[in-house]
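**Q** Got a predicted structure plus its sequence, pasted below:
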Amino acid sequence: MMLPTHGHPARVVVFGFATVILVGTVLLMLPVSAENGQLTPWVTAVFTSTSAVCVTGLIVVDTPGHWSTFGEVVIMGLIQAGGLGIMTLASLLGLVVSRRLRLRVQRSAQTETKTLDLGEVRRVVLGVISLSLIMEAATAVVLTMRMVHAYGYSWAHGSYLGVFHAISAFNNAGFALYPDSLMRYATDGWICIPIVVAFVLGGLGFPVLFEIARHLWARGYRRWSLHARITLLGYGMFALAGTVLITGLEWSNPATLGDFGTDGRLLVGMFHGLTPRTAGFNTLDVGEMHPATLLVTDVLMFVGGGSAGTAGGIKVTTFALLAFVILAEARGEPQVHIAGRRISNEVVRQALTVVLVGVALVFLATLVLLMLTPFGLDAVLFESVSAFGTVGLSTGITGELPPLGELLLVVLMFTGRLGPITLASALALRERGRRYDLPEERPIVG
């Protein structure tokens, strides 16, 4: 069995995720999935199913209040399927693209096959599944122990809570079994820190985690791939900037950080500096944040996390590439160089395309929601970016949107989750050489 590199593999990804969402919608509409034993409206079911499969976390009904235990298990299964599928398919698409591109510069018989052999596919799939289960199990153990010993839950219920939130955290889903998300645990480091570790590792992406595990004791940072270095550096810089800015902006806000002590403010500020990357849990009332904080969070949500991971957004690698493009242009350099490597013009164009398409989607969604709802720009823009970046944070307006607005967010979540992956891979697979060039002309820029 071979995985072809020709054609449009991105279509298979889109169709597969749409099928899972459809199955989830049907299951969530069943009376057994609702706490009251009645049929759930299809708009609510499709919204929740899409949010779970696309590991977003936006909700239009209270998760523990509306859904029965069966419904919650369905949501947990959809989150797991979506997270594993995203990491696996994104990693496989990366292999497909890299193998296809190598064909143009290598002529050996080994690479002329234009296929990925079964060993490569098996290695990626088993690696993603093993890594996910190990991280989720470790997080679930810590959360379960804390739930049982500190909050008096039974072992059965504590284990259920631990497993659900561990799966939701590692897959950057943001679903919680409490009406206030994790606000009741805002200053509990034994709850918040394991969840932070889980969603950060899930958001870095399988290729980076695999490289960390392989080169953990390597003495030279230069031995790491350029992708891993860019991802770790970019993720770290945004994490630090987000933590400092959000903590500083909300430090004296009595509705958010103002009521905590210094230790509590630092812990909660760190949590909210990292959760927009795109975990979606909140330990503060997001709707009470300053407009400046919401804008900072918008940027963090739009950029997102690492490629081939459970985080959404345009990805930190894409943002970093454009930053180096600007730096090269400011220096007057004809080519973009990063860490001793030259970046091809094709990769630069792909990064620009992903960013501009993302901006266009957020703009259009924000414009439509402003026309459909009475909410202000801050809240509507926040909701649109959260849906596109598959974050799940909200100022509290999601459940008050009209059905058309909910369906718009469904499209935005689906496009935001699969769009950057499929668009980037499709652009790379469509690259072709030209046998001629046209006369050059330079329009005025700026």
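**A** Done, it's in. The shown structure was predicted, so the numbers you read here are calculated from the model rather than taken from an experiment.

**Q** switch to C-alpha atoms for all contacts and neighbour counts from now on
**A** Will do.

**Q** which residues touch the nearest residue to W42 once chain neighbours are set aside?
**A** Spatial nearest neighbour of W42, excluding adjacent residues (C-alpha to C-alpha, 6 or more residues apart in numbering): M29 at 6.4 Å. M29 makes contacts with L39, T40, P41, W42, A45, as judged by C-alpha atoms under 8 Å, 6 or more residues apart in numbering.

**Q** same thing with G94?
**A** Residues near G94 by C-alpha under 8 Å, 6+ apart: S425.

**Q** What's the separation between Y160 and N172?
**A** Using C-alpha to C-alpha, to the nearest Å, Y160 is found at 18 Å from N172.

**Q** These two - which one has more neighbours?
**A** In this view Y160 and N172 are compared by other C-alpha atoms under 10 Å, and N172 has more residues nearby, 37 against 16.

**Q** try this one side by side with the last:
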Amino acid sequence: MATGGRAPGAAIMERFDRPGQLFVAVFGMTIVVGTILLMVPGATTSGEPAGLVTALFTATSAVTVTGLTVTDTSAYWSTYGEVVIIALAQVGGLGIMTTATVFTILVSGRIGLRARLAAQVESAMLHTSDLRRVVRDVVLFSLAWEAVTAVVLTVRLVTGYGEPLPKAVYLGVYHSISAFNNAGFVLWPDGLTRFVEDPWISVPVAFSVIAGGLGFPVVFELLRSWRRPSRWSLMARITVGVSVVLLVSGTFVFLVTEWYNPKTLGPLDGSGKLLAAFFTAVMPRSGGLNTIDVTGMYPSSWLVTDALMFIGGGSASVAGGIKVTTFGLLIFILWAEMRGETHVNIGHRRVSESVQRQAVVLTILSSVLVALSTYLLLVLNPHTLDEVLFEVVSAFSTTGLSVGVSAESSAAGQMLLALLMFVGRVGPVTLGSALALRERTRRYELPEERVIVG
């Protein structure tokens, strides 16, 4: 029984002083529950219980919607295990805080201020007064998009590939959830390479990844005023603008670099090359799926993919990375500095210095984390620098693209990657909230002194 008229869920939320603490705690508990569920003997095709490291790595990858694996998902896990994995990805994609808020509303019918702030951390809302409506819209939009994508994939698998309807429905639903939540899990051992020239599979999956990676605030704003870009918020303009530039430039770079590569785009015709290059440019935003063999790509393409993965998708989205808004702000900060301007202006708006500092701090800390993790993984595993860097950036950005390092790593290496996935998912959120909550006005200023730079 609840005491004091409050639901148990709300009472638990109220025990944490900061939203970030609750976010990390619930995220961690969900991973623990997922690990236990995956260690049940019936979760594997062999009937033997999965090892602790394998179960923990997979649960972490699912909850953080990364998609890195140490086993062949379809061969190692049973149907029960596959369902647990995709359910964890769905929960992680919608957002632990959003899910907790939904249950709290259903049980108590009301929610406290701290619980509102906790959900605000995950959904990046500017106000808490419309929390119920926002949570409802997030859930309905996610499920509606996944349902439409599942129908398209199911119809194509039945009509184009002769799959029985029940299996086609299962595959369609599974991969629609995986795509929209940028989870990266797939039930074919070769990924989606068999569909490399099939637009009825590649295009819906790619657009699902894009929709999930834009961020719910931007998606809702576009739905309200897509005909009037002049009324878009600064966040929407940066997110859409940078995303389009990255998609177009990424597609062009992969086309040029991989055009004659016999292991990737070489065997395809012109339209097939364009479709595959576009799909490959979309996935580093945190999608993690592939229609070409990632291990067969040239090292130069790996480097471009590293950069795209590190940037990631939109803020308050299922995507990882430092986010396109952060990257866009860094470009404008650099441009203003090169022009000698004292303020950073974007359009007809001035960006506050606190936001500029947050973007710089987040990028620096993320870079240090990637560099340190790359060093440690190089010590633990006999792989080349470009392979390890690719895997580390993929884990940190919760992308899920792999060149085989995860599966071939030692237990220590896999635990390091699991920790990196967790930090990469919750780190930017908690860091952003911590920086915002710690902002304060100094009551005095110290004397200024110039320091030589460069």
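**A** Noted; the coordinates are in hand. The structure presented is a predicted model; accordingly, all values stated were derived computationally and were not measured.

**Q** Work out the TM-score between the chains.
**A** The TM-score (TM-score structural alignment, normalised by the length of the first structure) is 0.93; 426 aligned residues with a C-alpha RMSD of 1.8 Å.

**Q** that older thread, most neighbours among the contacts of M29 of the first structure, which one is it?
**A** A45 leads the contacts of M29 of the first structure on contacts (other C-alpha under 10 Å) with 24 neighbours.

**Q** Excluding chain neighbours, what is closest to it?
**A** Going by C-alpha to C-alpha, 6+ apart, A45 of the first structure has T25 as its nearest residue, at 5.0 Å.

**Q** re the thing from before, tell me which of the contacts of M29 of the first structure persist in the second structure.
**A** Compared against the second structure with both residues aligned by TM-score structural alignment, their matches' C-alpha atoms under 8 Å, these retain L39, T40, P41, W42, A45.

**Q** before we move on, which element is the equivalent of V142 of the first structure over in the second structure in?
**A** Using TM-score structural alignment, the equivalent of V142 of the first structure in the second structure is V152. In this structure, V152 of the second structure sits in helix 131-161 according to DSSP states H and E.

**Q** Tell me the gap between that helix and the middle of its chain.
**A** Distance of helix 131-161 of the second structure from the chain centroid (C-alpha atoms, centre = their mean, to the nearest Å) equals 18 Å.

**Q** likewise stretch 220-228 of the second structure?
**A** Taking C-alpha atoms, centre = their mean, the mean C-alpha location of stretch 220-228 of the second structure is offset from the chain mean by 23 Å.

**Q** what does stretch 70-90 of the second structure give?
**A** 18 Å.

**Q** Which residue numbers in the first structure does that stretch align to?
**A** Under TM-score structural alignment, the match for stretch 70-90 of the second structure is residues 60-80.

**Q** quick one: what helix or strand has the residue nearest to A45 of the first structure in it?
**A** Going by DSSP H and E, T25 of the first structure is part of helix 9-29.

**Q** What of L177 of the first structure?
**A** Counting by DSSP H and E, L177 of the first structure is part of no helix or strand.

**Q** Can you report how many residues neighbour the aligned residue in the second structure for it?
**A** In the second structure, L177 of the first structure lines up with L187, judged by TM-score structural alignment. Neighbourhood size, L187 of the second structure [other C-alpha under 10 Å]: 16.

**Q** Enumerate every residue touching L187 of the second structure.
**A** The contact partners of L187 of the second structure, taken as C-alpha under 8 Å, 6+ apart, are T73, S74, L171.
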